[in-house]
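Enquirer: 3D, please:
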Amino acid sequence: MVLPMSRATRVTGRLVPEIPLLRRRGKEAGRGGDGVEEEVSVPANFRCPISLELMRDPVTAPTGITYDRESLEGWLARGHGTCPVTGLPVRLADLVPNHATRRMIQDWCVANRARGVERVPTPRVPVGEVDAEEVLAEVSAAARRGDAAACGAVAARARALGKESERNRRCLAAAGAARALSFAFRQLTGEPLEGASAVSGALGEILAALTVFFPLDEECRRCIASPASLKSLASLLSHGELAARVSAAVVLRELASSGDRHALEAISRAHGMCDALVGLVTSPVSSSATKAALVTAYYLVSSSDRTAARFAELGVVPAVVELLVDSDNGTSEKALAVLDASLCTDAGVESARAHALTVPVLVKKMFRVSDMATDFAVSALWRLCRASGAGAVSCRGEALRVGAFQKLLLLLQVGCAGVTKERASELLKMLNASRGSVECIETVDFKGLKRPF
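Expert: Coordinates of the predicted model:
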């Protein structure tokens, strides 16, 4: 490990950093020795002038100074446009790999292997502007001629390059990767092609690549939100391979959370889309797919009462309640958001009151998840208890039995604000009226439930 600079040494009248040392414990340490650390000095010409560490991918700027690629690209990405040493202008495209220095560094590492120095691996050549344009042109050309197999293969290559390094991802994104992939997806879904399995596989590869190049601009969203594209997305969500289902869910989440009303309305109208999203909650295939489906469902349920009623008919409320019983904090927060939004409709409230675990789960999740989860849990419980009918009375009694009164008091003491504070206060007043006729129990016990957690 390269140690940070601890002091400076005066050389030729200037203060320059002391040569960093690679330290390792002596061989005798593992054999009962005293564990004395050996120090390996890194030659000055092998160190990056920016990080002062051993260069792993040396590149030379037009100014003649050699830097580690990651350090110099980070310097340029932070808004600097000059060589850190000379102050002369430098562009990312002007950097040239210094193979001679890299080979000398590797030889030095091999020579010091016995002293614990690991060999620097040969770096991959980063994607250039021309390379990026060629890859994306191949994607578009394959999509235009209806060659699903070739389109999927090139999309997979673009994804691999983008995930290889942030520099590659930025280069491909700047060349229009998201637009090329979105166009290819729409093109393949809009034409009747032979070999459905090949098309499905290609669409999955395109979606997987698309997730690397978020966010999507308006043109990309328009391509993905076309009727044919959404029909394919719904099909992939329900019947695709595991990787394709995850990618489709993530792309839908990006569309739904973009603030694009046109895209959100198109998703809600797409045949089979709501069913597919509820299916991912009812029968989870992966954590990331479930979370993405919950976020999309939240935006859809919040968009209109008609869509919320549709989700309630499909059983989203019991599905979310069951999911909340044993889920991590991230999933719980998103599931509570969907549940709260679903309770804005009569169908959602009726479905929630019919489930034995709804109130106990809301009380349980009121603390120890997140502030946002607390807001959603209090809001959902308030929606269930605020009416005057028999269902609301039953919910208030259940809330008292599982310890909601004590938790709400604690919440107000700990501190909450805004709508949550108002609703917590209202809930306390509602529950206080029923306290004399209900026996409270410890929240963690959940005695008297129709079924255990």
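
Enquirer: alpha carbons only for contacts and neighbour counts from here, please
Expert: Noted.

Enquirer: burial of D68, as a residue count?
Expert: 25 (other CA atoms under 10 Å).

Enquirer: so it touches L52, yeah?
Expert: No - using CA atoms under 8 Å, D68 is not in contact with L52; the gap is 9.5 Å.

Enquirer: surely R169 meets G162?
Expert: Yes - between R169 and G162 there is a contact under CA under 8 Å: 4.1 Å.

Enquirer: so what sits against both of the two?
Expert: The contact sets of R169 and G162 overlap at 212-213 (CA atoms under 8 Å, 6 or more residues apart in numbering).

Enquirer: count the residues that sit near K163.
Expert: Neighbour number of K163 under other CA under 10 Å is 15.

Enquirer: ignore the last one, L410
Expert: Other residues close to L410 by other CA under 10 Å number 12.

Enquirer: one more: V120?
Expert: 18.

Enquirer: so it sits in a helix?
Expert: No - V120: not assigned to a helix; according to DSSP: H, G, I helix; E, B strand; the rest coil it is coil.

Enquirer: contacting residues for it?
Expert: 56, 105-106, 109.

Enquirer: ditto for Y298
Expert: Residues counted as contacts of Y298 (CA under 8 Å, 6+ apart) are 334, 337-338, 341.

Enquirer: from those, which land in helices?
Expert: Judged by DSSP state H, helices contain the following of the contacts of Y298: 334, 337-338, 341.

Enquirer: kindly provide the distance from A149 to A390.
Expert: Taking CA to CA, to the nearest Å as the measure, A149 falls 60 Å from A390.

Enquirer: more neighbours, the two?
Expert: Ranked by neighbour count (other CA under 10 Å), A149 and A390 place A149 first, with 20 against 9.

Enquirer: the more buried one - that's part of a helix, no?
Expert: Yes - counting by three-state DSSP, A149 is part of a helix.

Enquirer: mind checking how far it is from G201?
Expert: Distance, A149 to G201, using CA to CA: 8 Å.

Enquirer: flag every buried residue along the helix or strand that contains G74.
Expert: Using DSSP states H and E, G74 maps to helix 69-77. For helix 69-77, a neighbour-count test (16 or more other CA atoms under 10 Å) marks 69-73, 75-76 as buried.

Enquirer: one more to line up against the first:
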Amino acid sequence: MGFIWGMRLRGASKKVITPVTSWSESEPEITIPPEFLCPVSIDLMKDPVIISTGITYDRTSIEKWIESGNNTCPVTNTILTTHDQIPNHTIRKMIQGWCVEIGSSLIERIPTPRVPLMPHEVNEICRKLSSATRRGDYEKCGEIIERIKKLKAEGEKSRKCLNENGVGFVLCECFEKFSGDEKLTAMLEEILSLLTWNVPIGSKGLTKLASASSFHCVAGLLKSKDDSVRENAAFLLKEILASDETRVHAFAVANGVAEALVNLIRDSVSSSATKSSLMAISHMVFQKPDNASEFLDIGLVNLTVEMIIDGNNSVCEKALAVLDAICETKKGREEVRKNALVMPLLVKKIPKVSESATKSSLSVILKLCKTENAFAVEEAVRLGAFQKVLLVLQVGYGEETKEKATELLRIMNTKMKIMSDDDDDDCVDPSMNVSQEAILMF
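Expert: Purely as a prediction, here's the structure:
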């Protein structure tokens, strides 16, 4: 006995088979042979495959089943000894023949699916690209890179297969080999683009990108006139700088990376480019605080404040991390204090954005209160920071965040007692004072 299905054509951009819930003369009925239906989706199979138990499923359905953590055959409930899927060409040809027989006016013929990319194919691609790179055969490298680009465009499964089988490393090898040749800029830009979706690149690949010639090339592309190239370069620089190698940060200073990153933020190329630039800046300053001076001279503090005000939560989080890094130095703290919006924004962002943003906000306030004059503490208290920080201890954040909150509460609590004892100050509610024992309870 077949399954009765109907075709809903009205208002559809392409023909789709859907179950009929109410019969109508305007919706012709189609009986789909049960052997053409996927046991999981109960829909016509477009790419039938056989798994280890001998049951045929539509590839997409069985892959979703396995990726969801299931390790059994949906029909037999037998434990799968392997997740390999073999195309069932016989069933596929039968389905295609049936589609033609039904008539193209009612149902589209299912095209022959592309065979998924396999690990051994990727390994062969890596071998050929690595060999061509060692020979210095840039033309062959270009051909292979173009093939990788096409395979990547086939879909998520192909991209995943490429990522998991060493393509990232050989692309880094190739980039390093030809990074000094300006005539090959177009090929290097293609490699850069491919590497942005090949994260994590891995320590070996990053070592190749962190070489003097590679870094110089990436820094040069960061100043390109093409915004997409600048965005890709910022993404890779962020990954390289995260390695915290001292020589890499020296390369960054020597290659004028600071100004290029700030310009990329100012140009508002994209949210992704802004986030990558902010993360790269925070890596540079945290690793070597002296780098902060270079950023301060080109107006990074005011620009970062703008990002906190106007950016989405993710951008705001990165911008707060940059402020935290800048406050590692005395000059940085002085520049931050000059901006009247900083303290109100820091207090406002506790604990609204994320734990990471809250930790950065607490860290900046703490650095200002510990190392600057008492006005910073008083301002934080007046803006309601005490209540916000107390809330942080109640929410259940991580230990590092709680430690910063506890230390900041002690400083503010002391200041609040002084303020409440001041006869000339009627702006502070003495009931807000919390004992040291109460703070330690958290």
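
Enquirer: need the strands for structure 1, in chain order.
Expert: Secondary structure of structure 1 (DSSP state E): strands located at 8-11, 14-17, 21-25, 37-41, 58-60, 66-68, 96-97.

Enquirer: which part of structure 2 matches the first one?
Expert: Looking back up the chat, that one is strand 8-11 of structure 1. Under TM-score structural alignment, strand 8-11 of structure 1 has no counterpart anywhere in structure 2.

Enquirer: other SSEs contacting that strand?
Expert: In terms of contacts (3 or more CA pairs under 8 Å, 6 or more residues apart in numbering; DSSP states H and E), strand 8-11 of structure 1 is packed against strand 14-17.

Enquirer: which of the residues in the strand it packs on are buried?
Expert: Going by 16+ other CA under 10 Å, strand 14-17 of structure 1 has these buried residues: P17.

Enquirer: how about stretch 104-115 of structure 2?
Expert: 106-110.

Enquirer: centre of the chain to the helix holding G74 of structure 1, how far?
Expert: Mean-position distance between helix 69-77 of structure 1 and its chain equals 25 Å (CA atoms, centre = their mean, to the nearest Å).

Enquirer: what residues does that helix touch?
Expert: So helix 69-77 of structure 1 is contacted by 48, 50-51, 56-59, 82, 91-92, 167 (CA under 8 Å, 6+ apart).

Enquirer: ok, which pair from these is furthest apart?
Expert: R56 and T82 (21.6 Å; CA to CA).

Enquirer: tell me which of these two has more neighbours.
Expert: Comparing R56 of structure 1 with T82 by other CA under 10 Å, the one with more neighbours is R56, at 22 against 16.

Enquirer: pretty sure the more buried one is touching R124, no?
Expert: No - R56 of structure 1 is not in contact with R124 according to CA under 8 Å; the separation is 11.0 Å.

Enquirer: with respect to V402 of structure 1, which of the contacts of Y298 of structure 1 is nearest?
Expert: The closest of the contacts of Y298 of structure 1, once distances to V402 of structure 1 are taken by CA to CA, is A337, at 21.5 Å.

Enquirer: nearest residue to the residue most central in space within structure 2 other than its sequence neighbours?
Expert: Centroid-nearest residue in structure 2: S272, 8.6 Å away (criterion: CA atoms, centre = their mean). Distance criterion CA to CA, 6 or more residues apart in numbering; nearest residue to S272 of structure 2, sequence neighbours excluded, is E231 at 7.5 Å.

Enquirer: that neighbour pairs with which position in structure 1?
Expert: With TM-score structural alignment as the criterion, E231 of structure 2 matches V246.

Enquirer: how close does its match get to A61 of structure 1?
Expert: Taken as CA to CA, the span from V246 of structure 1 to A61 of structure 1 is 42 Å.

Enquirer: quick one: which of these two has more around it?
Expert: Between V246 of structure 1 and A61, V246 has the larger neighbour count (other CA under 10 Å), namely 26 against 23.

Enquirer: I'd guessed the more buried one sits against S286; true?
Expert: Yes - applying CA under 8 Å as the test, V246 of structure 1 and S286 come out as touching, 7.4 Å apart.

Enquirer: what's downstream of the biggest helix by length in structure 2, the next helix or strand?
Expert: Assignment by DSSP H gives helix 399-421 as the longest helix of structure 2. Toward the C-terminal end, the helix or strand that comes next after helix 399-421 of structure 2 (DSSP H and E) is helix 436-440.

Enquirer: against structure 1, where does that following helix fall?
Expert: Taking TM-score structural alignment, helix 436-440 of structure 2 hits no residues over in structure 1.

Enquirer: need the residues that contact that helix.
Expert: By CA under 8 Å, 6+ apart, helix 436-440 of structure 2 touches 406, 409-410.
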